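K.L.:
What follows is a protein structure lacking sequence information:
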C-alpha cells in the first residue's frame, strides 16, 4: 500500500480523478445534511410519533442501500455509468427540491404525500449514484499497470466520502437551529443547502464530461448472464457428462469468456456473503449505540451537553484519522513481515476489529446495566415513603408494612413481598400527631409489580404511582413535596440560567427540567442530571424554606459518553480496512462488463444486515443490551475466522487478457 503513495508506474495518476473526489464530497455533504435532520424533521415538523418517524427512517435507509442494484443494472446493461449518474442525479435533485419547497409550503407542496415522494426520490437518487460513481473512478485507471494506484484511489475515495459526511453533519447541525419562514427549525435551509450542493455536482459533471474516461456497455450483460446460468442448470439435469464446474456446460453455446466471467461473479458474491455480519453491525451503530449513548452522561460542564446522536460524528472523524495511518504506516510495516498483504486478509482483519468493538461496547452496557433502576418483579410491590416534616413518623399498614420509621425530611424504600394483584388495607401513622390532622385511614394501596410512593403532609397521607423506567434516556425530572403547603400558598420558583419554572406548593406531579443547576427561591441550589428522577422535600416556615432535602430516586447516568470512544476507535479501524478493500475487490475481481453490479452487491449487504438483525430480534428478543452486543460480537469472530480460513483457498481473478477486446471507450 505504501508504494502506491509514491508510485513510479509508467502511467501517471489520472488528474480527472479529482473530479470524482469533488463529486463524492458534494454528494456526501448533501446526503448527510438531509439524513442527519430527517428524523428531527419527521418528529418535530411533521409531528409524527417517535415510533412512526423511526420506521420511516428505517425504510428510507433500507431503500438507500437497496437502490444501488438498480443503478448498477442501468449502468452495466444500458446507458453506462456516466449517463446513469446524470439521470439519477436529476431525480436526486428533484427529491431535495420537493422537500425544501414542502417545508416552506411553496406551490402548495406541503403535504404528507410530498414528504414521502421526496424521501423516495432522495433514496433512489443517492442509492443508484453510489456504485456508478465509485466504479467510474476506477475506470479512469489502466489495469493491471495501475493496480497500486487503484488501491490508493479506493482508500482516498472513502476518505473524501467521510470528509463530506462529517462536514455535512456539522453544517446541518448549525443551520437547523436558525429561524426562518416562521418555522421553529430551519429545515428548509438544511434541505435547500443539499439541493444546491447536488446542483453543483450536476454542473461539474456536465462540464467534466470530456476529460473523463467513459466505458459504454456493449450488450445487456444481465440477459446473457441469466441465459448462461439457466442453460447450465438445464444441461446439468439432462447431461451425464462430467465437468469441472457445472457452469462449464454453457461454454459451447456462450463461450469460455462469459462462463469465466460468471464464475468470477459467483466467487465475489460468495466472498461478500459472510460480510453480511458487517452490515448487521454497521446498522446497529445507528440504533443500539445511540441508545447506549442516551443511557450515559453527556455533561461537559457549564451547562453544555453532548447529545447521544452527536457521538456519531466520531465515526467519520476517526475514519479520517485511520485511513492515512493504515495506508502510510500499518500496511507498509505489516508488509515487511508479509502480514495482511492480500485484500481478503485485510477484509478479514478489519472484520475482527469490528468484532472487538462490539465486545467493548458489550462491557460498557454491562456497566450501564449495573446502575439501572430497580423495578418490582412478580409478587412484589415497591414502596417509597417520604416525610417532609420536621419530626419522625412510623407507618403501620398490616400485614404488609410493619411500623416503618421515616425520619424528619427523610426517605425510606421498602420492597414488599407476597403481593398478589391489588390490595387495599388500613393504615395508621404515629409520631407528629400534633402536626398531622389525619393519622389513619382505610385506603393504603399496594399493587403487584408496581412502584407506589407515599408522602406525609400536615393534612395526612398522600400517594402517587411512580413511573420509573429500567433505562432512562430522558431529561431529568423532579417532583416537589411540601410538608406544609398551607404555609406558602401559590408557587415556588426554580431558576435555571434565564428560565423560570413555577411549581405550585401543593403540586406533586412529575416535571421534566433541563440538565444543570437550578436555584430554588434564589436561596437553595440543586443540580439535576440527565436520566434521573429527583424528589425534593420542603418544609416552609413563615413563608420561607426552613428545611430542604433532595433525593435521587433513579440513579443518574454516571458513565460518561466518552467511554464509547474506544469502541468507535476499533470499529472505525475495522471499517477503514474492510470497506475500501471490499470495494476495490469488487472492482478488480469482476469482469469489465459487471464491475458496477458487483460493487452494488456489496452495498446490498447493508440491506440484508438490516433485515437479518430485525428478524433475529423478532425470533429472540434480547433481555439486555449487553447480551445482544456480545452475541453479535461473538458471531462476528466466528464468521471472520471462517472467512479467513476460506480466503486462503481463493484464486484471484485475472481478466486482463480479455480487457482489450472488451473495452469500448471514448473521450
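P.N.:
Sure thing, it's come through. Because the structure is a prediction, the values reported are computed rather than measured.
K.L.:
Please make it C-alpha for all contacts and neighbour counts, starting now.
P.N.:
Fine.
K.L.:
quick one, strands of the stretch 351-500 of the chain?
P.N.:
381-387, 393-397, 401-406, 410-416, 422-430, 440-447, 451-457, 460-465, 477-482, 491-496, 499-504 (DSSP state E, counting those that start in this stretch).
K.L.:
Name the surrounding residues that touch the fourth one.
P.N.:
For strand 410-416, the external contacting residues (CA atoms under 8 Å, 6 or more residues apart in numbering) are 376, 380-388, 400-401, 405-406, 549, 551.
K.L.:
and of the strands of the stretch 351-500 of the chain, who's closest to residue 647?
P.N.:
Each of those was scored for nearness to residue 647 using CA to CA, and the closest is strand 477-482 (54.3 Å).
K.L.:
Not counting its own residues, what contacts the closest one?
P.N.:
Strand 477-482 is contacted from outside by 388, 455, 457, 503, 505-513, 532-540, using CA under 8 Å, 6+ apart.
K.L.:
Nearest residue to the residue most central in space within the chain in space, please, no chain neighbours.
P.N.:
Computing the C-alpha centroid of the chain and ranking residues by CA atoms, centre = their mean puts residue 286 first, at 0.8 Å. Nearest residue to residue 286, sequence neighbours excluded (CA to CA, 6 or more residues apart in numbering): residue 312, at 7.8 Å.
K.L.:
ok, structure two:
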C-alpha cells in the first residue's frame, strides 16, 4: 500500500474517518455494503435456474448452460476489475462505477420477470418472450461485470483504511468481512425462494420472480448508497500500476527472447524465464517463477468447481422432483442451497480447532496440498450421493410415451364390473366406478378395444406422444369418450387435477364450474396440503376433501350413484401421476460432503496460494484462482450441451469419475511439489542486489581513482618533457 504524506504534518492522509473502539468508522460502511451486495448476488442466483426453466420455459440443459455461463463470467471479470482499479481509476471509483452497472443489471432482471399476461393469454405463459429473454441476458451481463469487477476491490479497499499499527484490527475486519459474505448468502437463499413462491400473476398462478429479483435489486441500491455516504471518510490510494500487466509483459519478453535466440550458439538457461534477464530485474523474474510454480498446480483445479457450482443448477433441479415437506417446515427446492453457508459457518471453526489439530496429534503430516486432495475426493463422494438420490427419484418419476408411442388408461363409469380386451394385453376386469391401475403403452395408431357381456367392439386412434383416458359408459353400447391427459409431471410442487361427471345430469364443482353429464373438466392446479371442493347438484351438495403432495395428477370420478351425504367415500380418485415421494432430506449428505470438500479445498487452497506467493503478487494468484472457477463452469457447459447423457444419475457418476481421475493427477503433482518460503527467496535476491550495487560502487570508485592517477602520471610526463 502506498501512503500519501501530508507535506505540512508528515502524516498519512487518511480521510476524515473517526475511530470507534480502535476501528476506523469508515469500515462500517464497507461492511454494510458487502453484506447487501452479497445478499443481492446470492439471492438473485438462488432462483436463477428456476426462472430459466419455469418462466422462460427452457429445458434443463439450456437452463444449466446459461446459469454456468453467467457464473463463469462472474469469475472472469475480476481480472478486468483489478486492472482498471490498479492502473486507471483506483479502487474507490471502480467500486462506485461498477456498482452502478451492477444495480442497473439487477433492475433489468426484475423488469425481465414482470409478467405481462393479457386477457387472451391466461395459461401463465408470458407474451413477448423475446423481450424477457433479451432483458434478462442484458441484466445478467451487467451483473457479471459489476459483481466480478468489484470483487477484487472491496476487501482490499477495506484493508486500506487501517494504519500500519492496526494489524489486529485489520485481521478482525477481514473475519467480519467473511462473516458478512456468508451471512448475506445465508439470508438471501432463505428469503428469495420464499418471495419466488408467492403468486403475483394477474390472471394465473404465476410465481413471483419479479419480486424475487426486485428485492436483491433494492439491496444493491442500498449497498451503493451506503458506500457513497461514507465517501468523505475513506482513504483512497491512488492507482500505482497493475502487477499483473508487469508479469504478463515479463513473461511475453522471455518467450519472445527465447524464440529469437533458439539457435545452438546461445547457451541454455537454467529456467526459460531467465531469458528475460536482459530487460527485467532478477528479483521480478524470481517472483514470477514462484507464481508460475503455483499456477502449474492450478491446472487440475477447475474440475472441482465443475462439481461444486452445480449446487445452484443440477441439484436445485433435482430438488424440484422431491418432497420438501419436513413436517412443521416446508422447504422450497432453491432453499436447499442454504445448507452450504450454514455448514460453512459450522465446519470452518470445527476443522481449524478440532479436526486438523487431532490429525496432527496422530502424527500425520496433513499438508495443504493433501487437504486439497481430500477435498476433491469429498466433492466426488458428494456426486456419488447425488447419483444414488437420483436413482431413488427416477423410481418415482412417470415414464411418458416416446415419439412413436401412446399410453392409455381405462375408466369404468358404470356401477357394475366390466371385462375389457386390449390388443397385446391380458383381459382387464375393471371394478365399478374405478380406473385401471396405471397406463398401458401401445404403438401410436388405430387399435380395437372390446368388452364381454355384452360384447361390444370399438376402434380408436391413439395419438403419438400422448396420454389418454378412455371413459367407458355404464351402457357399453353407448358412445365411448377419449380424453387427453396431462403429458408432463407438474412442476414447482403444484398438482393438476380434474373431475369426471358420471351422472346423467350436470354437476357443479367449485373452481371447475359446471360439468356436463358423462363429460370431464379441464385441469386445475392446486398447491400441496388439504384442499376442499364443493360438489353440488341442486338441491344436494357435499364437500370433498383431498390431501395433496407435490407434483401429482389426479382424475376424480363422480359416479351416477353418488351419495351426497357420504361423497367422501363415493367419489373415487385415479392417480395419473404420483406425487414426489423422495424427501429432500436425502440431499443433506451430498450438501455435507460438498461443503466439507469446499472447506478443505477452497479455504486451504487460498491459504496455500498466499503462503507460496511473493508479497507483491498475491493478486496475480487470486486472479489465477478465480480463473479456475470460471473454467470449471465452462466444463459444465461442455458436458450439458455436448454429452447429452439421458440419465441424470449417469451424468453425476461421470462428473465424480472425472474428478477422481483429476484428483489422482493432482496428488502426483503435489507429491513432487517443494514448499518454498517466498520471503527468504526475495530477501536473498535483494541482498544479492545490494551486494552487486556495493560492488558496482566499489568498481566505479576504483575506475575513478585509476583514472585520476593516470591523469596525474600524464601530467608529470608532460612536465618532464618540458
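P.N.:
Cool, got the structure. Note that the structure is predicted; figures quoted are calculated from it, not measured.
K.L.:
What would you report as the TM-score here?
P.N.:
Once superposed, chain against chain, the TM-score is 0.80 (TM-score structural alignment, normalised by the length of structure 1); 621 aligned residues with a CA RMSD of 4.2 Å.
K.L.:
hmm, back to that, counterpart of the residue nearest to the centre of structure 1 in structure 2?
P.N.:
Matched across to structure 2, residue 286 of structure 1 falls on residue 312, judged by TM-score structural alignment.
K.L.:
same check, this time on residue 296 of structure 1
P.N.:
The pairwise alignment with structure 2 assigns residue 296 of structure 1 to residue 322, based on TM-score structural alignment.
K.L.:
what residues are up against the nearest residue to residue 37 of structure 1 once chain neighbours are set aside?
P.N.:
Leaving aside its chain neighbours, residue 37 of structure 1 sits nearest to residue 172 (7.2 Å; criterion: CA to CA, 6+ apart). Shown in contact with residue 172 of structure 1 (CA under 8 Å, 6+ apart): 32, 33, 34, 36, 37, 190.
K.L.:
on that earlier part again, of the contacts of strand 410-416 of structure 1, just the buried ones, ChimeraX syntax please.
P.N.:
Remark: buried members of the contacts of strand 410-416 of structure 1, expressed as a ChimeraX selection using 16 or more other CA atoms under 10 Å:
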select :376,380,381,382,383,384,385,386,387,388,400,401,405,406
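K.L.:
Nearest to residue 135 of structure 1 among the contacts of strand 410-416 of structure 1?
P.N.:
Of all those, residue 376 has the smallest distance to residue 135 of structure 1: 57.4 Å, by CA to CA.
K.L.:
neighbours of the residue lying closest to the closest one once chain neighbours are set aside, just the number please.
P.N.:
Excluding its sequence neighbours, the residue lying closest to residue 376 of structure 1 (CA to CA, 6+ apart) is residue 449, at 4.9 Å. Using other CA atoms under 10 Å, residue 449 of structure 1 has 18 neighbouring residues.
K.L.:
right, and residue 449 of structure 1 touches residue 381 too?
P.N.:
Yes: using CA atoms under 8 Å, residue 449 of structure 1 is in contact with residue 381, at 5.5 Å.
K.L.:
one step back: of the contacts of strand 410-416 of structure 1, which is the nearest to residue 345 of structure 1?
P.N.:
Closest to residue 345 of structure 1, out of all of those and judged by CA to CA, is residue 376, at 50.3 Å.
K.L.:
measure the closest one to residue 415 of structure 1 for me?
P.N.:
Separation of residue 376 of structure 1 from residue 415 of structure 1 (CA to CA, to the nearest Å) stands at 8 Å.
K.L.:
hey, what's in contact with both of those two?
P.N.:
By the contact definition CA under 8 Å, 6+ apart, residue 376 of structure 1 and residue 415 are jointly contacted by residue 382.
K.L.:
before we move on, back to that, spell out which helix or strand contains the residue nearest to residue 37 of structure 1, please.
P.N.:
When elements are defined using DSSP states H and E, residue 172 of structure 1 is found to belong to helix 147-175.
K.L.:
Show me where the stretch 151-300 of structure 1 has its helices.
P.N.:
Per DSSP state H, counting those that start in this stretch, the stretch 151-300 of structure 1 carries helices over the ranges 187-207, 221-238, 251-272, 276-284, 290-294.
K.L.:
again with the stretch 51-200 of structure 2
P.N.:
Assigned by DSSP H, counting those that start in this stretch, the helices in the stretch 51-200 of structure 2 fall at 60-84, 91-112, 129-160, 167-197.
K.L.:
which parts of the first one are buried?
P.N.:
This points to helix 60-84 of structure 2. Across helix 60-84 of structure 2, burial judged by 16+ other CA under 10 Å covers 60-79, 81-84.
K.L.:
Could you do the third one as well?
P.N.:
The neighbour-count criterion (16+ other CA under 10 Å) identifies 132-133, 135-155, 157-160 as the buried residues of helix 129-160 of structure 2.
K.L.:
swap in the second one?
P.N.:
Neighbour-count burial for helix 91-112 of structure 2, counted by 16+ other CA under 10 Å, picks out 91-92, 94-96, 98-112.
K.L.:
how much does it stray from structure 1?
P.N.:
Once fitted to structure 1, helix 91-112 of structure 2 is off its aligned match by 5.1 Å on average (mean CA distance after the TM-score superposition for structure 1).
K.L.:
That helix - contacts with which helices or strands?
P.N.:
Taking 3 or more CA pairs under 8 Å, 6 or more residues apart in numbering; DSSP states H and E as contact, the helices and strands that helix 91-112 of structure 2 lies on are helix 129-160, helix 209-229.
K.L.:
Which one of the ones you listed lies nearest to residue 705 of structure 2?
P.N.:
That would be helix 129-160 among these, by CA to CA, at 49.2 Å.
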